[in-house]
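Trainee: mind looking at a prediction? Sequence and model below.
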Amino acid sequence: MLRMKRSWITAVAVALLVPALALAAPTPPDQLARETVQSVLSKMEGRRDELRKNPQELYQLIDRELVPLVDLPYMSQLVLGRAWRTATPEQRDRFQTAFKNMLIRTYGNGLLSFDDSQEIEYQPVRAAEGADDVTFRAIVTTDDGQKTPVTFQLHIVDGEWKIYDGSVGNLSFVTNYRGQFNSQIRSGGLEQLIERMESRYNTGS
C-alpha cells in the first residue's frame, strides 16, 4: 500500500514540473501546475478501467506528456554511477531505454490511483535571476490527511528546464535507484541488470 501511494504521488509530482519549465513566463507557476495536472488527468478521466485493460495506451500517454520533461541521459548517468563510466555505448543506450520504460510503467500505473480527493499545494519557485538549476516544491495531501512533501531538481538543457532528480518525502529518486541498481550490478553485473529490466519493463513502445 505504501509503495502504491508513493507511486501515484510521484506520478502526479512529475506532472507538476511544467511550471518550472516556464519560469520566465508571466503565468504564475502554481497556475501552470494546476493546468498541467488537469490536462494529464483529464485525458484519463472516465478511462481508468479502459487504461487498466489496455496499458499500452496509458504508457503512450505518459511517454508523450511527461517523459519529455525528464533529462533521461543525465538521470541515467546519475543512477548508474560508476557503472556508467565503464558501460559500452550500446549498454548505455539500452539502459536508458529500459530505465525510461520503467519510469513510464511505474508512474503511469501510479497515476491511475489518483483521484479528486487528493489535494496539491504548490510552493513558489524561488531562484536567483539567471539561475540554471532550481528546486520545485509541492505538498500532496492524501484522502486520509497525510501530507507528503515533493521536490524536484531541474536544470537547463538546450534552453529548456528538465528534471534530473527529485524526492517524495526524504527519498531521493536518484539515490534510491542507484542503491537498487548498484546492488544488482555487484551481484550479477551490468549486462544482467539491463537484460532483466528489458524483460520486465518492455512497454512495447
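Mentor: Sure thing, it's come through. A quick note: this is a predicted structure, and the numbers were derived from the prediction, not measured. Numbers count the residues shown, from 1 in each chain.
Trainee: drop to CA atoms for contacts and neighbour counts, all remaining ones
Mentor: Fine.
Trainee: tally of neighbours for residue 132?
Mentor: 14 (other CA atoms under 10 Å).
Trainee: gap between it and residue 24?
Mentor: 12 Å (CA to CA, to the nearest Å).
Trainee: tell me what the helix ranked longest in the chain is packed against?
Mentor: Counting by DSSP state H, the longest helix found in the chain is helix 89-111. Counting contacts by 3 or more CA pairs under 8 Å, 6 or more residues apart in numbering; DSSP states H and E, helix 89-111 is packed against helix 2-15, helix 55-65, helix 72-80, helix 190-200.
Trainee: presented hereafter is structure B, for comparison with structure A:
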Amino acid sequence: MKWLILPILLLTFAASVPAYAQPTPTETVKKTVDEVVRIVSDKELKKPQNEKKRRDSLKKAIGAIFDYTQMSERSMARHWRDLSPAQKKDFVGLFETLLENSYAGKIESYNQEKILYQKEIIDGQYAEVRSKVVTPKRDQYSLDYRLINEGGQWKVYDVVIEGVSLVSNYRTQFNRIITDQGYNELVKKLRTKSQEIKGA
C-alpha cells in the first residue's frame, strides 16, 4: 500500500516565491505535489473521455521533478559505465517510460493523504527533504526525498520510504538480472513490463 501512494507523494506550495529566488528543495517538492493533487482532483479530467489528457498531465508533472538520468545511472551502478552513449540514452528513455507508466495509474489512487514536511538538509549540490505521511486512517510513515541541484534546479534522484530506497531497490533487481542473464535481457524485461503496465 505504501508503494501504491508513493507517486502522489513524489510529486503543496501555497506561498509564492520571488522570480529571482531559487526555490528551496522543500518548496520544489511541495509545488510538484500540489500540481499532481490538482490534476487528480479535477472533476473534468476524471471523466473517461479525458483519460489521455489526464495521464499526459500527470506524466508532465512527474517529469518535472524526477531526474531520470540520475536515477538510471544510480540504479545501474557499476554496469552503467559498460554501456555505450547510445545504450545509455535508450536506457534512460526506457526507464523514464517504465516509471511513468507504473506510477500514472497509481497516482490516481490518491485518497487525501496528508504530508508533513519535517526537515530539510542541504549539503552542497545535494539535499534531502524529510517528511511524514498521514493517511485518512491516521497511519503514519516516513518519506524522504533526495535531490540534486543541476543548473539551478532541484531534481529528485531517489525516494526513501520507511528506510527503503527506490533506487537501491531497482539496483538490486537490475544487478541480479544483468549478472545472471545479461544487459539485453534486462532491457527486454523492462520493455515488456512497461507495456504490460501501460495496457493494464
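Mentor: Looks like it arrived, so ask away. For clarity, every value in this text was computed on a predicted model and none was experimentally measured.
Trainee: what comes into contact with the longest helix of the first structure?
Mentor: Outside of helix 89-111 of the first structure, the residues within contact range by CA atoms under 8 Å, 6 or more residues apart in numbering are 4-12, 41, 58-59, 62-63, 67, 72-73, 76, 84, 191, 194, 197-198, 201-203.
Trainee: give me the buried subset of those residues.
Mentor: For the contacts of helix 89-111 of the first structure, a burial check counting by 16 or more other CA atoms under 10 Å picks out 6-12, 41, 58-59, 62-63, 67, 72-73, 76, 84, 194, 197-198, 201-203.
Trainee: quick one on the thing from earlier: for residue 156 of the first structure, which of the helices and strands packed on helix 89-111 of the first structure is the nearest?
Mentor: helix 72-80 (11.6 Å; CA to CA).
Trainee: that closest one versus helix 89-111: what angle between them?
Mentor: 90 degrees (axes from the mean of the first three to the mean of the last three CA atoms, to 10 degrees).
Trainee: for helix 72-80 of the first structure, what is the distance to the chain centroid?
Mentor: Here the centre of helix 72-80 of the first structure is set off from its chain's centre by 13 Å, with CA atoms, centre = their mean, to the nearest Å.
Trainee: quick one: map residue 102 of the first structure onto the second structure.
Mentor: In the second structure, residue 102 of the first structure lines up with residue 98, judged by TM-score structural alignment.
Trainee: roughly how far apart are that match and residue 153 of the second structure?
Mentor: Taken as CA to CA, the span from residue 98 of the second structure to residue 153 of the second structure is 24 Å.
Trainee: likewise residue 65 of the second structure?
Mentor: 9 Å.
Trainee: which of these two has more neighbours?
Mentor: Counted by other CA under 10 Å, residue 65 of the second structure and residue 153 do not tie: residue 65 has more neighbours, with 21 against 15.
Trainee: what's around residue 200 of the first structure, how many residues?
Mentor: 12.
Trainee: which residue in the second structure lines up with it?
Mentor: So, by TM-score structural alignment, residue 200 of the first structure is matched to residue 193.
Trainee: so the aligned partner of residue 143 of the first structure in the second structure: helix, strand or coil?
Mentor: If you follow residue 143 of the first structure across to the second structure using TM-score structural alignment, you land on residue 136. Secondary structure for residue 136 of the second structure, judged by DSSP: H, G, I helix; E, B strand; the rest coil, is coil.
Trainee: ok, now residue 153 of the first structure?
Mentor: Residue 153 of the first structure is classified as strand under three-state DSSP.
Trainee: mind checking how far it is from residue 34 of the first structure?
Mentor: 19 Å.
Trainee: list the contacts of the counterpart of residue 72 of the second structure in the first structure.
Mentor: Using TM-score structural alignment as the criterion, residue 72 of the second structure maps onto residue 76 of the first structure. By CA under 8 Å, 6+ apart, the residues touching residue 76 of the first structure are 95, 96, 99.
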